[in-house]
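Novice: have a look at this prediction, sequence included:
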Amino acid sequence: MTEQERLIGKHPEATHILGEWLIHMDQPTTVSKKHRKLEENYTLRRKAIEQIAEWIIEHHIIEQRLEALERKARILQKYDFDHYVESLSLLPSSEVTKKGNVAEIILVEYLKECSGYSQIIHKLRYNTNVEQAMKGDDVLLLNPNNVFEKVIYGESKFRSTPNKQAIEDAVSNLEGNKKLPVSIGFVADRLYEMGNSVLADELMDLQNLLKENRINVHNVGFLLSTKSATPSKDAATQVEKHLDTSNPNLIFISLGLSNPDEIVDESFKLAKERLLSIK
């Protein structure tokens, strides 16, 4: 077992899109550096975009709103329905927000598959301004059958060109007192509203135990950026060069893609098309 596997689990199997599309390499570790390098099988990019588009819809929109759209689609003409969907601002149009959200979504889905843990709620559904990045933990994964087992808490970054600052910013937000998640109370409140008071009560107890450092927390930094033969433009090379942490339970994941902006643009474009084609 590698140190990376100890912290977040094994890379997904090829039966999962992220195991099929992405190739992983657990880099040699030191006390201050644990890095998992991810690259893509470019021939599967379109298949990955199709899945990411589905995740974009799932992470941003609750099931009841989708059901409401289906009802509207049955009674409105196509032209009127398109305008109706546009007026709801269900997905962000801001390029910065879209990039950040895609990085967050990919990291959440990747860690879910590696660890077998759950997100509990989809955070982005509760953003009061869809055009802005939502405050709070980018990734908070727990075992819903035993929330006290371990917490996986992480931060994601998207950069069209990788840089030292992005890596250092992610690491600094996952060290010291910052290594603890801040949104457990928020998640508990949503569960109370849903009527799941048993799990919500457990999360409140978990928050108390985290403050007392009695729960195992594994932290994950993530950089989604470019793959390049030029070291200064290659995500994995930059992480290897600049990753330095005092947190022994921190792993950093790099995902280097050729033209990562295309992944974001095409995934959101397809997600929008699917919303407009609801029947």
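Specialist: Yep, that arrived.
Novice: going forward, measure contacts and count neighbours with C-alpha atoms only.
Specialist: Will do.
Novice: could you identify the helix or strand that succeeds whichever strand or helix holds Glu109?
Specialist: For Glu109, the host element (DSSP states H and E) is helix 95-115. Downstream of helix 95-115, the first helix or strand assigned by DSSP H and E is strand 139-141.
Novice: helices or strands up against the helix or strand just after that following strand?
Specialist: Following strand 139-141 in sequence order, the next helix or strand is strand 151-158 (DSSP H and E). Packing partners of strand 151-158 (3 or more Cα pairs under 8 Å, 6 or more residues apart in numbering; DSSP states H and E): helix 95-115, strand 139-141, helix 164-172, strand 217-226.
Novice: comparison target below:
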Amino acid sequence: MTSLPNHVGVFGGGRMGAGIAHTFLAAGAQVTVIEADVAGVQAAVERVTRSLTTAEQKGGLAEGLAAALDRLEVSDDATALGGCELIIEAVPENVDLKAGILAKVEALAPRAVLGTNTSSLSISGLAACLNGPERLIGLHFFNPVPTSDLVEIVVGSATAPEVVALAQNLVPAIGKTPITVQDSPGFASSRLGVAIALEAMRMVEEGVASAQDIDTAMTLGYRHPTGPLKTTDIVGLDVRLAIADHLAETLSPRFEPPQILRDKVAAGELGRKTGQGFYTW
């Protein structure tokens, strides 16, 4: 495989999967996205088209919308992944769901490199479901994928050195910067990001300051592009809660989620996707 594979598969066409598909299409690859059913297929097509259209309007799509879309296939038939050189799963952060999909994909494309877009789950644990665990690597993209500069490459205990090298060459080929970390709960980015966000939530809970003022402290005082609470709204409070619970269980009780986060998730206040989180959207 060259730095950029000719044919990339993405299992899951939600916000993250559509963004990953956009990124590879914009770089010149053929992309096949797999969704669960016909409705999911249509929604994924619309997400990718909308994302690419925005990029074209901003001058960020070198070859034009039509050419990029010509290389996109979206299907509810996973056998369409058979010819892919690289397949990335981009489904919700659930270990059983991800493991099941990776095992299915491995059987369909026995020579493909497998990537998982998990933000906190163990790469080694997910690889245990595979016949060839050396083929799996973590490729942690960030939301929104098309405009984010970072991809966190996560190396499992069985990941082959040549797969690591491939990922390190691949990420610059799609216009992003890689960092490489060893498999550890929360990796580097989620562990640091969640730690700051949880402390910010505790400060809101204790009445230290408003969400907006806490975020302003970080954007103006520390040059963060977005404050930790607004970032939480963008990521999704339910996603942050799942990661915090995982880190508390596997790493340290210091990651125990504050009650305000549990209460907001229970109330359906999940952030931007529901219109209400720490902010009103």
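Specialist: Yep, that arrived. These numbers come from a predicted model, not from an experiment.
Novice: quick TM-score on the pair, please.
Specialist: Remark: TM-score between the superposed chains equals 0.27 [TM-score structural alignment, normalised by the length of the first structure]; 106 aligned residues with a Cα RMSD of 5.0 Å.
Novice: how about CSV for the helices and strands packed on strand 151-158 of the first structure, with mean neighbour count added?
Specialist: Below are those laid out as CSV (neighbours: other Cα atoms under 10 Å):
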stretch, mean neighbour count
helix 95-115, 21
strand 139-141, 25
helix 164-172, 18
strand 217-226, 25
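Novice: got JSON lines for these, with distance to Ser267 of the first structure too?
Specialist: Output for those, formatted as JSON lines (distance: least, Cα to Cα, whole Å):
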{"stretch": "helix 95-115", "distance to Ser267 of the first structure": "9"}
{"stretch": "strand 139-141", "distance to Ser267 of the first structure": "20"}
{"stretch": "helix 164-172", "distance to Ser267 of the first structure": "23"}
{"stretch": "strand 217-226", "distance to Ser267 of the first structure": "15"}
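Novice: give me the helices and strands touching the helix holding Glu109 of the first structure, please.
Specialist: Short answer (3+ Cα pairs under 8 Å, 6+ apart): helix 95-115 of the first structure packs on helix 3-8, helix 45-60, strand 139-141, strand 151-158, strand 217-226, helix 260-276.
Novice: what's the closest of these to Leu69 of the first structure?
Specialist: Closest of these to Leu69 of the first structure is helix 260-276, at 8.3 Å (criterion: Cα to Cα).
Novice: contacting residues around that closest one?
Specialist: Contacting residues not belonging to helix 260-276 of the first structure are listed as 49-50, 52-54, 56-57, 81-82, 85, 91, 98-99, 102, 160, 224-226 [Cα atoms under 8 Å, 6 or more residues apart in numbering].
Novice: picking up where we left off before, can you add distance to Glu109 of the first structure and give the helices and strands packed on helix 95-115 of the first structure back as CSV?
Specialist: Output for those, formatted as CSV (distance: least, Cα to Cα, whole Å):
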stretch, distance to Glu109 of the first structure
helix 3-8, 12
helix 45-60, 8
strand 139-141, 10
strand 151-158, 12
strand 217-226, 13
helix 260-276, 15
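Novice: out of those, the one nearest Ala68 of the first structure is which?
Specialist: Of all these, helix 260-276 comes closest under Cα to Cα, at 11.7 Å.
Novice: can you give me the angle the closest one makes with helix 95-115?
Specialist: 90 degrees (axes from the mean of the first three to the mean of the last three Cα atoms, to 10 degrees).
Novice: buried residues in helix 260-276 of the first structure?
Specialist: Of the residues in helix 260-276 of the first structure, 260-261, 263-268, 270-272, 275-276 count as buried by neighbour count, 16 or more other Cα atoms under 10 Å.
Novice: again with stretch 54-73 of the first structure
Specialist: Within stretch 54-73 of the first structure, the residues that qualify as buried are Glu54, Trp55, Ile56, Ile57, Glu58, His59, His60, Ile61, Leu69, Lys72, Ala73, counting by 16+ other Cα under 10 Å.
Novice: from the buried residues of helix 260-276 of the first structure, which two are the most distant?
Specialist: Between any two of the buried residues of helix 260-276 of the first structure (Cα to Cα), the greatest distance is 24.9 Å, for Pro260 and Leu276.
Novice: follow-up on the earlier one: for Met204 of the first structure, find the nearest of the helices and strands packed on strand 151-158 of the first structure.
Specialist: strand 139-141 (14.6 Å).
Novice: helices and strands around the closest one, which ones?
Specialist: Against strand 139-141 of the first structure (3+ Cα pairs under 8 Å, 6+ apart) you get helix 95-115, strand 151-158.
Novice: among these, which comes closest to Leu203 of the first structure?
Specialist: Among those, the nearest to Leu203 of the first structure by Cα to Cα is strand 151-158 (11.1 Å).
Novice: circling back: quick one: closest of the helices and strands packed on helix 95-115 of the first structure to His24 of the first structure.
Specialist: His24 of the first structure lies closest, by Cα to Cα, to one member of these: helix 3-8, at 10.9 Å.
Novice: now the helices for the stretch 51-200 of the second structure?
Specialist: 65-70, 95-108, 123-127, 161-173, 189-205 (DSSP state H, counting those that start in this stretch).
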